[in-house]
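> Build the 3D model from these lines:
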Amino acid sequence: MWKYSPSRDNLILLLLIAIVIGLVTGILAIGFRYLLLLTTGLFWPDPQAMLEVNQQYPWYLVVAVPVFGGLLIGPLICRFSPESRGAGVPEVIEAVVTRGGAIRHTTALFKTLFTALSIGCGASVGREGPVVHIGSSVGSSLAQWIKLPVEWKRVFLACGAAAGIAATFNAPMAGMLFAAEIILVDFQVRYLSHIAISAVTATVVSHKFLGSFPTFQIPSYELVSYAELPLYGLLGLLAGLLSVLFIRSVSAAEDLFTRVGVPFQFRPAIAGLMLGLMALGWPHILGVGYETINQALTAKMGIALMAVVLLLKLVATAGSVGAGFSGGIFAPSLVLGSLLGGVFGASAGRIFPGEMGTAAAYSLIGMGAVVAGTTLAPITAIFTIFELTYNFEIILPLMTCCIISLVTVQKIYGYSIYETKLLRKGVRMVRGRDVNLLRTMKVGDYMATDFETVRQDMVLGEILEKSEKSHYPHFPVVDSEGRLVGMLSMSDLRSFLAQLGDLSNLVVASEIMTKRVIIVRPDDHFETAFEIFEGKQISTLPVVARNGNLVGILKKSDLLLAYNQTILKINVLDKIGGKK
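Have a look, this model is predicted:
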């Protein structure tokens, strides 16, 4: 088996592996597109005419199909893969943050199948989530098979994610930046070449099968006057507010189902009923929504229709994701942005006729602005829209709009839609190399197993005699079965020293120990231990197994030493790799 080392030959081989990841992911992304067509055809006889379903089919079928899809998907997800609910990108980020880039391969498989079924029956979710999951799984699998270090597992996972986005939108730069800005919480420029080559390879595969045409029907763009920039700034503000509403709505929908007490397996069916009833009048809310984007970009929707569909698409997506339908939120963000921009541009055009761009132009900019707000990834949003147009005139208004949207969300809310889901699961996503290194270091690997304890029935005289002979300032107090019951320190003993003669054989450890003890588990990571040490100003933590038994002691000095040695080792390897 090939073994990793930071030599020049191996670094070239790593680039070849990145190409393989892009190739495999591109092929699988194309396969997923065909799977979507197949599953949509199972529910709707004409999958290319989703916007006319309320005209082609009886009303009861329009309502029944999403309900039936929900009844099918809900039990399947609960039975086989509960983690497949909702968007797939947060699970990929979680793998980077907490599992060193290791992806559960069965989750990627089930995510693919369940998303295809969800979109097929009309759920308002995106198709990019499972493609990112597929690509990340490919990259993670190769890294694990080759037995690469944790750092390279994360990089190849990001390579797969970039390839997935690139193949989905025919946009290699957007895929590369998506991986760098959203997936990798610890991005370093020296890995950019690997991510870029995966994205380019996947795009070539996509071009081979689907052609080089953009995903949407892009209008020509022209910045009529620099006086338009304040209007784009106002659109950015509205996009930020819409992004906050969207993020909060997804969480609120999930909380509502929980508060009402609806079992998980029935939630998609209830959301499906809501989707079906709305689709009777406005089928634009069904599925991914790319047809709706194209209508907004080609000025085929009036202001009133765009405004109504904007509101209903927001409700439909929040209900679909909150109920547990499997799918992404990147595409719905694009739909919401196109509708918001269209409404804003058409309204402003009536106020300033002939002095500004078309409503379609504002719709195009709005797509990027809402993506920037919901993901807090403005560079990804900017390049996604730029790669659709390849028009440099769009850069200045697009940057203005996206940055203002980003700042609005940061000031009002503070988290992306992906971070929100992770926070609700108890995973705090912090950017930075040091934090992610702490999360790879487990307490159980660095705790001291050579320590002294005190029995809870040991008398004061024996405790003092033991403390005089020991160099330990703290003693864990255990019961007869070795379970931790308290901690005893010299400060606990100090108040009894004046009465030692009278109490030496009367007072036992359990009467003077500190009973409320802060502990850590062997599988806790160093970030948790650092937070405890910093917040509580203590120097020693008992390490306790799940059964209550004391298994070790973690000293603050040992933690700092282990961390510093690991940092030094990484820096030395980086320098060696850079010289060769």
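> C-alpha only now, for contacts and for neighbours.
Fine.
> Was I right to think Ile463 contacts Val454?
Yes: using C-alpha atoms under 8 Å as the test, Ile463 is close enough to Val454 to be in contact (7.4 Å).
> In terms of neighbours, single out the busier of these two.
Higher neighbour count among Ile463 and Val454: Val454, with 23 against 18, using other C-alpha atoms under 10 Å.
> ok, now how distant is the more buried one from Ser489?
To Ser489, Val454 is 11 Å away according to C-alpha to C-alpha, to the nearest Å.
> Could you also give me the structure for this next sequence, so I can compare it with the first?
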Amino acid sequence: MATTERLIKDITRERRFHFRLFIEGIIVGIFAGCVIALFRYLLGASEILRPLIYNMVAESFQAGDYSLPLLYIATFVIIGWLLMKIVQNEPMCTGSGIPQIKGILMGRMNMRWLSVLVSKLIGGVLAIGAGLSLGREGPSVQLGACVGQGVSRRFIRTRYEERILMTAGSGAGLAAAFNAPLAGVIFGLEELHKSFSPVLLMASITAAVTATTVTQVIFGAGPVFHIGDLAIFPLNMFGILILLGAFIGLLGRIFNPSLLFSMNTYDRLGLSGIKRPLLPLLLAAALGFILPDILGGGNRLVDALSHNWYPLYFLIILFVGKFLFTMVCFGSGVPGGIFLPMLVLGAAGGAVFGSVLASFGVLPYIYVGDIIVFGMAAYFAAVVKSPITGSVLIMEMTGSFHHLLALICVSMTAYLVADLTGGKPVYEELLNRAIRLKEKAHGIGASSSGRRIALELVVSSGSVVDKVLIKDIKWPEQTVVVDIKRGLQRINPMDDARLYAGDFVYLLTNDTDISILKEMIEKESTPKR
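Below is the predicted model:
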């Protein structure tokens, strides 16, 4: 009853609620920015330290002194043991973190925010710093969500407000990781929350801008990728972008099945304990002397591809090596994301495409750098199935603000190719896999808590509740319609009230029914024949 009263109070006192979210968004942004700044600093230091260690070990080995190489191998074993302990202590810190946040927002998972924040921060630095092909963005999103949940718990907010602050924190984490505030906001709306509302936008924009400001004060305001000035891609060559989108879309189409195959292979082989993280770690230890370009997240590789010329065979080796190594690393389940490795694969695929066209005289060499940038957006769109987020993200990460039209063109093409060939969003597939494994281990429904939660949903045109009386809708058990907002007007949620597309519906329900309600209200129903 108290939850219902607090929800109605927040809805009816809209301006006060907006102002409170504005202040809380700033608080979330400040703390998220500080946490991500620490994360970025430690990872940056590891990228500088790693090549120095490889040189010292190689020189020691050549001189016949094997003490340093043995210590080098022992260090990787210790890191593997630490990662094993971290994952065993806090299973929610495994992998990217984005599927877990989606699961929490859907009411299918729970998280101990402080434990996850500490575990993800330490585990991510150890795994990525050791050279595993994993990205910082997934952990940054989860770290930001932990901050949002922590702020909500500190101020004793409702579950409805907590979901808003977690979404805002997630976007702030992405924004701080890549100096991309607009992409952070869009990612939170398009990929995580899957809906739009003024209150959500208020908190998301405030948190993303604040977090980005914090990291820019520390690291500077420049883009993450140092591509330099790119030539404006001419409109009469946009046909090449269609071909590029189709090519990268097909490359991206094999990413998700390969990722799931890698994770399932670890399970099938029965690799557990220290064996699971140790396999990719020892592989990283060897690759440091054979192909160091594919180690780590890969943002320096993108810079190198855009500034240096590489023969076609080496570009293919880079793509295949980065792809396979990413599969091995992510399949192990250690903390680390796939966001940045995806972008690197897109850049490498674009470099292959551009090199082939340039060698045949179809594409002037001056535009190969453009193709590399467009390849990143296309690969992201094909794998994540979020073309708008991908286009805006790459625009902000590279500073290519004059190429938005080209980015959207190639992203939509790659998205359509992946969609027509049966591709599914990678984070949805990872979430479904995690839920299946949890239900298998603990029993059906064990992944849900059954807590009462307040929910805000927007009625979609053509959904099963559009133009239907409240009393005629088959609501899940114990679901109560608390309020309805239609533009600036509040509608009394009586049984004879009718819902229309665009209405904001405020519900009190069990968190186990969030997915059902979102399906009912926010998705277009299949027309009857």
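> How alike are these chains, TM-score-wise?
The TM-score (TM-score structural alignment, normalised by the length of the second structure) is 0.77; 454 aligned residues with a C-alpha RMSD of 3.5 Å.
> that older thread, find residues that contact each of Val454 and Ser489 of the first structure.
Phe475 (C-alpha atoms under 8 Å, 6 or more residues apart in numbering).
> most centrally placed residue in the first structure?
Pro90 (2.2 Å; C-alpha atoms, centre = their mean).
> Once you drop chain neighbours, what's closest to that residue?
Tyr418 (5.2 Å; C-alpha to C-alpha, 6 or more residues apart in numbering).
> again, but for Gly188 of the second structure
Closest to Gly188 of the second structure by C-alpha to C-alpha, 6+ apart is Gly171, at 5.1 Å.
> Just give me the neighbour total for that neighbour.
When neighbours are defined as other C-alpha under 10 Å, Gly171 of the second structure has 37 of them.
> show me the residues around the equivalent of it over in the first structure that make contact.
Matched by TM-score structural alignment, Gly171 of the second structure corresponds to Ala162 in the first structure. Applying C-alpha under 8 Å, 6+ apart to Ala162 of the first structure gives the contacts 132, 135, 172, 174-179, 195-196, 198-199.
> Export these as JSON lines, with columns for distance to Ile73 of the first structure.
Shown next, in JSON lines, are these (distance: C-alpha to C-alpha, whole Å):
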{"residue": "Val132", "distance to Ile73 of the first structure": "21"}
{"residue": "Gly135", "distance to Ile73 of the first structure": "23"}
{"residue": "Pro172", "distance to Ile73 of the first structure": "33"}
{"residue": "Ala174", "distance to Ile73 of the first structure": "31"}
{"residue": "Gly175", "distance to Ile73 of the first structure": "29"}
{"residue": "Met176", "distance to Ile73 of the first structure": "32"}
{"residue": "Leu177", "distance to Ile73 of the first structure": "33"}
{"residue": "Phe178", "distance to Ile73 of the first structure": "29"}
{"residue": "Ala179", "distance to Ile73 of the first structure": "29"}
{"residue": "Ile195", "distance to Ile73 of the first structure": "34"}
{"residue": "Ala196", "distance to Ile73 of the first structure": "36"}
{"residue": "Ser198", "distance to Ile73 of the first structure": "33"}
{"residue": "Ala199", "distance to Ile73 of the first structure": "32"}
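> How many residues are close by the alignment partner in the second structure of Gly261 of the first structure?
In the second structure, Gly261 of the first structure lines up with Gly270, judged by TM-score structural alignment. Taking other C-alpha under 10 Å as the criterion, the count of residues near Gly270 of the second structure is 11.
> And the one 10 residues further on, by the same measure?
A count of neighbours around Pro280 of the second structure, defined by other C-alpha under 10 Å, yields 27.
> same check, this time on Val480 of the second structure
16.
> From what I see, it and Asn510 are in contact.
No: Val480 of the second structure lies out of contact with Asn510 (C-alpha under 8 Å); the separation is 10.0 Å.
> re the thing from before, is the match of Gly171 of the second structure located within a helix, as I assumed?
Yes: counting by DSSP: H, G, I helix; E, B strand; the rest coil, Ala162 of the first structure is found in a helix.
> so which helix or strand takes in Leu7 of the second structure?
Assigned by DSSP states H and E, Leu7 of the second structure belongs to helix 2-12.
> ok, and the closest non-adjacent residue to Val244 of the first structure?
Spatial nearest neighbour of Val244 of the first structure, chain neighbours left out: Val409 (6.1 Å); criterion: C-alpha to C-alpha, 6+ apart.
> how close does the aligned partner of that neighbour in the second structure sit to Ser386 of the second structure?
Under the alignment by TM-score structural alignment, Val409 of the first structure pairs with Ala418 in the second structure. Using C-alpha to C-alpha, Ala418 of the second structure is found at 12 Å from Ser386 of the second structure.
> re the thing from before, the helix holding Leu7 of the second structure - contacts with which helices or strands?
helix 14-62, strand 452-458, strand 480-486 (3 or more C-alpha pairs under 8 Å, 6 or more residues apart in numbering; DSSP states H and E).
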